[in-house]
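# pasting the sequence and the predicted coordinates here, then a few questions.
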Amino acid sequence: MLKIAYSPIYHHPLPPGHRFPMVKYSLIPEQLLYEGTCSEDNFFTPEKLSEKQILRTHTAEYWEKLKTNSLTRQEERKTGFPLTPKLVEREITICQGTIDNAKHALEHGISMNIAGGTHHAYANSGEGFCLLNDICLASHWLLDNNLAKQILVVDLDVHQGNGTAKIMENESRVFTFSMHGEKNYPMHKESSDLDIELPDGTEDSLYLQTLENNLPRLIDEVQPDFIFFQSGVDILATDKLGRLGLSMDGCKQRDKFVLESCKQNNIPVAVNIGGGYSHKLSDIVDAHANTFRLAQEIYF
C-alpha cells in the first residue's frame, strides 16, 4: 500500500497575501481522495521530530533560536516566513514525515510526503521557505541505523538544493544530484556532487533528454540502495518563480521516468513534493497529484 505522510499542520496559515501557497497542502489530499487515487488508509499523521534527531543534522545554536522564536530579523527574512512556534512545529512534523517515509519505502518500495523537500535549509540557518532539512535528517537516520549504505538524492525542483549540498558535502555515502534553473534562486549556489544547470525557457524535450542521459548513469555509478526524490513542480512554464518551460505532460513524464527507474532497479524511494507556484492553484494541485497517481500506477 502507498503510504503518504500528511498532517493538517502542513497548511498552517500565513499572513494574508503571503506568496507561499500553504493551501495546496490541504487541496492535494482532498483531490486524491475525491478522484479515488487514494483512500483514507493511505494517509498517516507523523509525530514531531525528536530534538536528538534534529541535532544530528542541525547546530544546537540554530535549533535553540528556532525553538525559542529568537531568529534575528535578517535571519527571519532569509527564511521567507514570519517565524512562529506553530511554524516550527509544522517543520518538525514534516521532517518526521520524511523519516517515516524512509521506513515505509524500505517496506513497500515507495512512500510519499504531502510536504517536504526543504532543501534550502543549512545546518545553521534557514532560507527559501525551509527551516530544517528533511532529506538530510532522513538520510542521517537511515545511515545511523544501518538501513542504507549509499543514498542518492535526486533533486528536480527548479531551485538548486543548496542546503542539502552543503550539509552533505563531506558525506561520501550521500550523493547529491540537483538539476535546476541556471539563473534562478539561489544566486549563490553550493556544489552538489552533480549539478546540471538549465537555461531559462527549457522545454520538455531538452529537460527529459538531459534527465534520461544522467539518471540511469548515476544509478549505475553510485549504486544507491535508497533514493530521495524531490519532485518540485516549479519547473512548469506556468510557474511564477520557475523560469523553465515544461508542460504539464512533460512534468508528468519526468516523474514517470524517475519512479520507473527506481522500481526497475529495485531501489526504495521516498518522495517529497517540493515547490510549485503556478498562477492557477489548480495547475499546482494537478501537477503534484500526478506524482501520486503515477506512484499508484507504477507500484501498486
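Cool, the structure landed.

# contacts and neighbour counts: CA atoms only from here.
Fine.

# tell me where the chain has strands.
Along the chain, counting by DSSP state E, strands occupy 3-5, 43-44, 110-113, 151-155, 174-181, 194-198, 226-230, 269-272.

# which parts of the stretch 51-200 of the chain are helices?
If DSSP state H, counting those that start in this stretch is used as the criterion, the helices of the stretch 51-200 of the chain fall at 51-57, 60-67, 73-79, 85-108, 134-144, 162-167.

# the structure to be compared is supplied as follows:
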Amino acid sequence: MHAFYADHFVLPLPSGHRFPMAKYARLRERLATELPEVALHEALPASDGELALVHTPAYIDAIAHGTLAPALQREIGFPWSPAMAERARRSVGATLQAARRVMAQGGGLAANLAGGTHHAYADKGGGFCVFNDFAVAARLMQAEHLRRHGPRAPLQVAIVDLDVHQGNGTARIFANDASVFTLSLHGAKNFPFRKEPSDLDVELPDGARDDEYLHALDLALDELERRFEPGLVLYLAGADPHEGDRLGRLKLSFDGLEARDRRVMGWAARRGLPLVFAMGGGYGHDLEATVQVQVNTYRVALEHERRWQAQAVRSATTPAGMRWHNARP
C-alpha cells in the first residue's frame, strides 16, 4: 500500500504553539518500523493549475508570496513562511498522488500521512488548513476521468469526513455540486462554530462514546448509499474523536476508532470502490496516543489492501470468458 508524506517541510512555529507538528514525522517513523508493507513516498507539490481547480488565483498567489491579509493569515493559524507555502502544496500533492494511484490500479487504498485540510475554502484558509486537499483531489480525479472516459460516465466522489470538527470548507466548495457527496460526522458544539451545510451532517453531543458514535456512522453510511453512487471515496480519518484529545470533546476509545475505520473501509471494499484516506486532526495530550490512533488506521487499511490485491491477482489469472466442457457433476 502506498502512502505519501511531506513531514520534512517543517513550519517554524512559535514556542508554545498548540499545533502538534511533530506527529507527522513520528507517524512516518512508526510506519517504517512497524508496517514495512506501507511504501512511503515523498509527496510532490501541487501545481498552480491543480490548486486552481478549487482555489481562486488571488488566494493561491497570496499564499505563494506571503501577501495574505494579516487577519486571514491569523485565521489559518500559522504564520506565513516559504516552508508553510511549500508544505501546503505538498500536503495537497500527497492526496493527489494517492488518488491517482488507486484510480490507475482500479481499486484498493492509498494514503496521505497528513492532509484532510477541510477548513479551507476556495478563497481563504482556516483552522490550520491552507488549501483543501480533498476538494482539489475530487476535482482533479473528475477531470482526468473525463479525459479518459468521456462525459457519459462522470466520476462521482464521496467525501466521508470523520474528523471531530465539521468540514465546513469542503461543504461550502461542493454546496451546489451533485457529483460530490459530502458527509461529516462531528461534534455539535465544536469548531467551527458557524458550520456550512454538508449533503449529510451528523452532529454528536459532547462526551459521545463508541456505541453512540458507531451507531450514528452505520446510519450515515446507509443514508449515503441510498442517496449516492460514488466511484471514489475520500476518507478523512481524524484522530481527534479520541478520548485523550485536547480539542475533541468526544470519548472514543482506541477500539472504537479502529471499528470506525473498519466500517468505512469495509463499506468501500464491499462495493469495489477505490479509497484514499488522510489523517486530519489529532491534538492529544499525549502525542503518542494521537500517533497510535493513526497507526491503527494504517493497520486496518493494510488488511483491506491485502485482500484487494489478492482478489486482483485471482481476477488477472482467471481467463476471461472461460468455459468448462464436460464438467464432472
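Looks like it arrived, so ask away. Predicted, not measured: the structure shown is a model, and the values here were computed from it.

# TM-score of the superposed pair?
TM-score for the superposed chains, counting by TM-score structural alignment, normalised by the length of the first structure: 0.96, backed by 297 aligned residues with a CA RMSD of 1.3 Å.

# related to what we said a few turns ago, with mean neighbour count and distance to Leu71 of the first structure added, can I get the strands of the first structure in CSV?
Shown next, in CSV, are these (neighbours: other CA atoms under 10 Å; distance: least, CA to CA, whole Å):
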stretch, mean neighbour count, distance to Leu71 of the first structure
strand 3-5, 24, 28
strand 43-44, 17, 31
strand 110-113, 28, 27
strand 151-155, 24, 28
strand 174-181, 24, 28
strand 194-198, 17, 31
strand 226-230, 26, 27
strand 269-272, 29, 26
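
# can you lay out the ones you listed as CSV showing distance to Lys65 of the first structure?
Output for the strands of the first structure, formatted as CSV (distance: least, CA to CA, whole Å):
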stretch, distance to Lys65 of the first structure
strand 3-5, 27
strand 43-44, 29
strand 110-113, 26
strand 151-155, 28
strand 174-181, 28
strand 194-198, 31
strand 226-230, 27
strand 269-272, 26
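
# centroid-nearest residue for the first structure?
What sits nearest the mean C-alpha location of the first structure, by CA atoms, centre = their mean, is Gly117, with 2.1 Å.

# show the contacting residues for that one.
For Gly117 of the first structure, the contact set (CA atoms under 8 Å, 6 or more residues apart in numbering) comprises 133-135, 230, 272-275.

# burial count for the residue nearest to it when sequence neighbours are not counted?
Of all residues not flanking Gly117 of the first structure in the chain, Gly274 sits nearest, at 4.7 Å (CA to CA, 6 or more residues apart in numbering). Around Gly274 of the first structure there are 24 other residues, counting by other CA atoms under 10 Å.

# same thing with Arg299 of the second structure?
18.

# what does it align to in the first structure?
Alignment note (TM-score structural alignment): Arg299 of the second structure maps to Arg293 of the first structure.

# which residues touch that match?
Here Arg293 of the first structure is in contact with Thr37 (criterion: CA under 8 Å, 6+ apart).

# ok, back up a step: wait, the residue nearest to Gly117 of the first structure sits on Gly116?
Yes - between Gly274 of the first structure and Gly116 a contact is recorded at 6.0 Å, counting by CA atoms under 8 Å.

# any buried residues in the longest helix belonging to the second structure, and which?
In the second structure, taking DSSP state H as the definition, the longest helix is helix 287-317. Of all the residues in helix 287-317 of the second structure, those buried under the rule 16 or more other CA atoms under 10 Å are 287, 289-291, 293-302, 304-305, 308.
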